[in-house]
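>>> give me a model of this one.
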Amino acid sequence: MYIFGIDVIILYHQQHHNLTPLAHQSAWKILVHRFYMDYYSEEEIVNDLHFVGEAAKELKELAKSVSCKQKKGEERGVERKEIQVFVRWLTLMEPFFYYCQLWNEEFVGLIGSIAEAFKASKDNYRELCHRCIFAIKQAAMNRTVQINDLLNGGAFDVALVEIQRRTIDYKNPFENLQFFLNVSRRFKGKEDDDADEEKRKEMKRKVFEKLEEEGYEDTITSFYELFELININNHHSLSLNVSDYLVNV
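Prediction:
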């Protein structure tokens, strides 16, 4: 009955907009974190309550607000609560992409909203920036999220911009490398069951052209000597084989 009550609150908010941003996000957090306890809730969250579209809309509005304040020279004027809600929405993408097994046509919009959030935060809000990169990495791990969704939603643009950035912070390069490694593994392992061979080849060609246009191969090669150091700093394991990060057409 408690969970049913939260469903009713969200549905009512979608019609009347009667919740504060923090309360709205908190209600979704409770529901999304049910995935690992109750897989039957997935249909309700994704298709009945339209979490994907709702999250995309919230992220776009937050990104627009942050961008407007930066243009006016009000970087310091972004309220702490607004940034808190922004971070919480992006953090919620982790369990969602990890557990979600239902594809939704709104996925492109959600990826696109994460890309917009990245553009709004990449210069002045590095914590938000990192959350965006982590979110697209998680999305690339999930076979439910089609690679076409990642490409059309702008996930590759986010990863390519950030991986070419000069930085001493090893968190973001690690997540970016994981993103490209996940995409490459999905192509090589032929894990996307919904795509026939011709569609797979066409998608690989599009991704390859995108990476080639941005000078991706040279960038990845330049990271070779840093792979082990990045691994040490993140306590995870990246492949030390450069070819594992390349999409072979």
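
>>> from here on, just use CA atoms for contacts and neighbour counts.
Will do.

>>> how close does residue 87 sit to residue 176?
According to CA to CA, to the nearest Å, residue 87 and residue 176 sit 19 Å apart.

>>> show me where the protein has helices.
Secondary structure of the chain (DSSP state H): helices at 2-16, 21-32, 41-43, 51-71, 80-99, 107-121, 126-141, 147-153, 155-163, 171-188, 197-213, 216-222, 227-234.

>>> alongside the first, I'd like the structure of this one:
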Amino acid sequence: MCVPYLLKVALKKVENEEAQKEVEMALLASSSIGIFNSIKKELYLNEIKEIIQHHHEHHNLTRIAYQSAWQFFIDRFFNDKSLEEVIVNELHFPRETAKELEVLTRCIDWKKKEEENEEKGRKETKEEVVLYRWLRMLEIISDRLKEEEKDEKEEAERKRMKMEMFEKLEEEGYEDVIPSLLIIHDIQNDKYECGLSHDIAGYFVNV
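Alright, predicted model coming up:
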């Protein structure tokens, strides 16, 4: 129920600090709506496309807000493969991800970070937070693609086995037995009587 309201706020294009904070908070909140929450496509698709496309043209979002918009959209992809065309070809997710990661990695002083990691209570920079969010999202996607690849391989294996079985039946001359095994349903007093086709004897093979 809250998604349309969050995206309505995120669509604000007024350039002032207060409105920008509202946009940021709305997108951050939307990115926390996990993949297990089913949301109808018509409640978010046009809005999230407009938010991302507007940023492509005007760069109106901070990096954390931009990543949050993508996070919300990618999470929806987990339950709806039809979004792939929009994500890849309309909004250019691979290109945008590569660009964001390149900029973020340049913003981080990795040598200084390594030295400071040994200090207790060190806080991560904004750039580090956003970088890790992108990387986690790319990991959520990698796992999903691996699952799909596994499912496709299993389905291909099932089809191969079915084909081999059919070919074996055909080779041994049993393929004609299959249509002969007709079940005759005689419904009387809610009971079923099952039997074989009357001319099944013509299909038996003498061994």
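
>>> once they're superposed, what TM-score comes out?
TM-score of the superposed chains, computed with TM-score structural alignment, normalised by the length of structure 2, equals 0.47; 128 aligned residues with a CA RMSD of 3.5 Å.

>>> can I get the helices of structure 1 in TSV including mean neighbour count?
Below are those laid out as TSV (neighbours: other CA atoms under 10 Å):
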stretch	mean neighbour count
helix 2-16	13
helix 21-32	17
helix 41-43	17
helix 51-71	18
helix 80-99	18
helix 107-121	23
helix 126-141	23
helix 147-153	19
helix 155-163	20
helix 171-188	21
helix 197-213	15
helix 216-222	15
helix 227-234	16
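
>>> okay, now residue 169 of structure 2: neighbour count?
For residue 169 of structure 2, the neighbour count with other CA atoms under 10 Å is 15.

>>> and what of residue 107 of structure 2?
Other residues within reach of residue 107 of structure 2, judged by other CA under 10 Å, total 13.

>>> grab the nearest non-local neighbour of it.
residue 127 (6.8 Å; CA to CA, 6 or more residues apart in numbering).

>>> hmm, the one you found is touching residue 104, no?
Yes. Residue 127 of structure 2 is in contact with residue 104 according to CA atoms under 8 Å; the separation is 5.9 Å.

>>> quick one on the thing from earlier: element containing the residue nearest to residue 107 of structure 2?
helix 126-172 (DSSP states H and E).

>>> who are the neighbours of that helix, in terms of helices and strands?
helix 63-77, helix 93-107 (3 or more CA pairs under 8 Å, 6 or more residues apart in numbering; DSSP states H and E).

>>> save those helices as JSON lines, and put in distance to residue 55 of structure 2 too.
Listed next are those as JSON lines, based on distance: least, CA to CA, whole Å:
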{"stretch": "helix 63-77", "distance to residue 55 of structure 2": "8"}
{"stretch": "helix 93-107", "distance to residue 55 of structure 2": "11"}
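
>>> deepest in the core, which of the ones you listed is it.
helix 63-77 (a mean of 22; mean count of other CA atoms under 10 Å).

>>> what does the next helix or strand after it rub up against?
Using DSSP H and E, the helix or strand that directly follows helix 63-77 of structure 2 along the chain is helix 84-85. For helix 84-85 of structure 2, the external contacting residues (CA atoms under 8 Å, 6 or more residues apart in numbering) are residue 77.

>>> distance of residue 130 of structure 2 from residue 103 of structure 2?
Residue 130 of structure 2 is 11 Å from residue 103 of structure 2, by CA to CA.
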